[in-house]
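**Student:** no sequence for this one, just the structure:
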């Protein structure tokens, strides 16, 4: 069995409201997580929300990551779009640059990049789109770490391009036997019970198996654990995960600051 992880990052997708429509309790989550994946205006978020989220993250010592996605406000970035690679690279570069402006104005910086939603899932296997996102990050700053699913085309191409690839696991999402995420439109895709989620996270941090959607053991490892900020029980889940990890002797630290 692998050695237990003694330090891990806890991230969440934040800043996902738009105009007068709030989504999630960003203020509460920014008191719990160590990294904030901030929506950059294409699938969610707007300039004022980006500014406020960055200011609060800097104030509380939370690392800021660019949560980049398809240009799909109506679908919240959860619909696959067949974007030409050059256009996708430009879209991603635009989003990182926009968030960097607000991060710098708040006294911080963008510390990493994490794709969102359908883009995240697509570049597990879509080689051209994975290459386009890698190209955008390299064009902005080849020193930026990137966050993604273990074994994905995205992280494989990122490593080949000289980027720092960081793996993540999901606190509140079910896994297929292959180690990918169960699509959200299928039964059992989300895990809602805070106690169950917390126990899963401790097992993942220790390198112990969790149960996949078929009921079989699956070892899932990552340098960061994601708790989705738009889930109804997101704050309770995040609090429970943090408390369980700390009780198990796991230190919570932003991976981008190690």
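**Tutor:** Structure's in. What do you need? Just so you know, these numbers come straight off a predicted model, no measurement behind them. Residues are numbered from 1 along each chain as shown.
**Student:** switch to C-alpha atoms for all contacts and neighbour counts from now on
**Tutor:** Fine.
**Student:** Not counting sequence-adjacent ones, nearest residue to residue 26?
**Tutor:** Among residues not flanking residue 26 along the chain, residue 14 sits closest, at 6.0 Å (C-alpha to C-alpha, 6 or more residues apart in numbering).
**Student:** Could I get the contacting residues of that neighbour?
**Tutor:** 24, 26, 36-39, 53, 229 (C-alpha atoms under 8 Å, 6 or more residues apart in numbering).
**Student:** ok, structure two:
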């Protein structure tokens, strides 16, 4: 079975740049494009969509809390109706940029604190599901296996896709270790590539306490803001290819107009 390789892209703002988007787009099969709330702006969004379209990379909407100062990594206790409108607004903005680039939004992936909140926060989970359904009830959504919002999305009829993280540590419960804890982000390209092969072939990852956690995986994420992200992504891609794992955009994800 083919596995998707995704990265968070378009996360600059104005004159401030973050990561090597062009380099990563030569490696990944899907791009999670910031929609202007945690990072990104209209020009960056459009340029990122153009680069992705030129390389045949699927464009995903990386929606988040309205939190530029905190890069979307702080929980926001926003009312569900407001969150639905915020997500819908982000989808609309990126959709315009994608269409102008000759492509379409292929899937939705929440960012940062919103991604983590949706693992257990039922009200916010329903709010995001409502936004995606209002925008396009056939649009795939991507998240952590076992997340409440994916369960709600499946009940609502949205196509659900499951994600693993190449460079993030896991707890024994299958959740991500808090970034503020030592060792939460991995940096060794060789170690990351090895664990990605195990994730893809065996559907499991070793947690920080040494136990194996079972994972359902459609896509593997390499963070674009991790130091050496391009080298890490290349190591992951090369290792997966060497292990006989084909790479392709997620099943059901659209890459054309």
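**Tutor:** Right, received. Where do you want to start? All figures in this text were calculated on a predicted structure; none of them were measured in a lab.
**Student:** Please enumerate the helices of the stretch 51-200 of the second structure.
**Tutor:** Here the stretch 51-200 of the second structure has its helices, by DSSP state H, counting those that start in this stretch, at 80-100, 112-117, 122-135, 148-155, 189-202.
**Student:** How about the contacts made by the counterpart of residue 166 of the first structure in the second structure?
**Tutor:** Aligned by TM-score structural alignment, residue 166 of the first structure pairs with residue 161 of the second structure. When contacts are counted by C-alpha under 8 Å, 6+ apart, residue 161 of the second structure touches 140-143, 217-219, 250.
**Student:** Buried subset of those as a ChimeraX selection?
**Tutor:** Command for ChimeraX, covering only those of the contacts of residue 161 of the second structure found buried under the criterion 16 or more other C-alpha atoms under 10 Å:
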select :140,141,142,143,217,218,219,250
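**Student:** hmm, which of the contacts of residue 14 of the first structure are common to the second structure?
**Tutor:** With the contact criterion set to both residues aligned by TM-score structural alignment, their matches' C-alpha atoms under 8 Å, those that also touch in the second structure are 24, 26, 36-39, 53, 229.
**Student:** Now do the contacts for the spatially closest residue to the match of residue 166 of the first structure that is not a sequence neighbour.
**Tutor:** Among residues not flanking residue 161 of the second structure along the chain, residue 142 sits closest, at 4.8 Å (C-alpha to C-alpha, 6+ apart). Residues near residue 142 of the second structure by C-alpha under 8 Å, 6+ apart: 107-110, 150, 160-163.
**Student:** can you do 7 Å?
**Tutor:** The contact partners of residue 142 of the second structure, taken as C-alpha atoms under 7 Å, 6 or more residues apart in numbering, are 108-109, 160-163.
**Student:** The aligned residue in the second structure for residue 156 of the first structure: neighbour count?
**Tutor:** For residue 156 of the first structure, the aligned position in the second structure is occupied by residue 151, per TM-score structural alignment. Residue 151 of the second structure has 16 neighbours, counted by other C-alpha atoms under 10 Å.
**Student:** how much space is there between residue 151 of the second structure and residue 133 of the second structure?
**Tutor:** 14 Å (C-alpha to C-alpha, to the nearest Å).
**Student:** quick one: which of the contacts of residue 14 of the first structure sit in helices?
**Tutor:** Applying DSSP state H to the contacts of residue 14 of the first structure, the entries found in helices are 26, 53.
**Student:** So which of the contacts of residue 14 of the first structure is the closest to residue 214 of the first structure?
**Tutor:** Nearest to residue 214 of the first structure, judged by C-alpha to C-alpha, of those is residue 229 at 26.0 Å.
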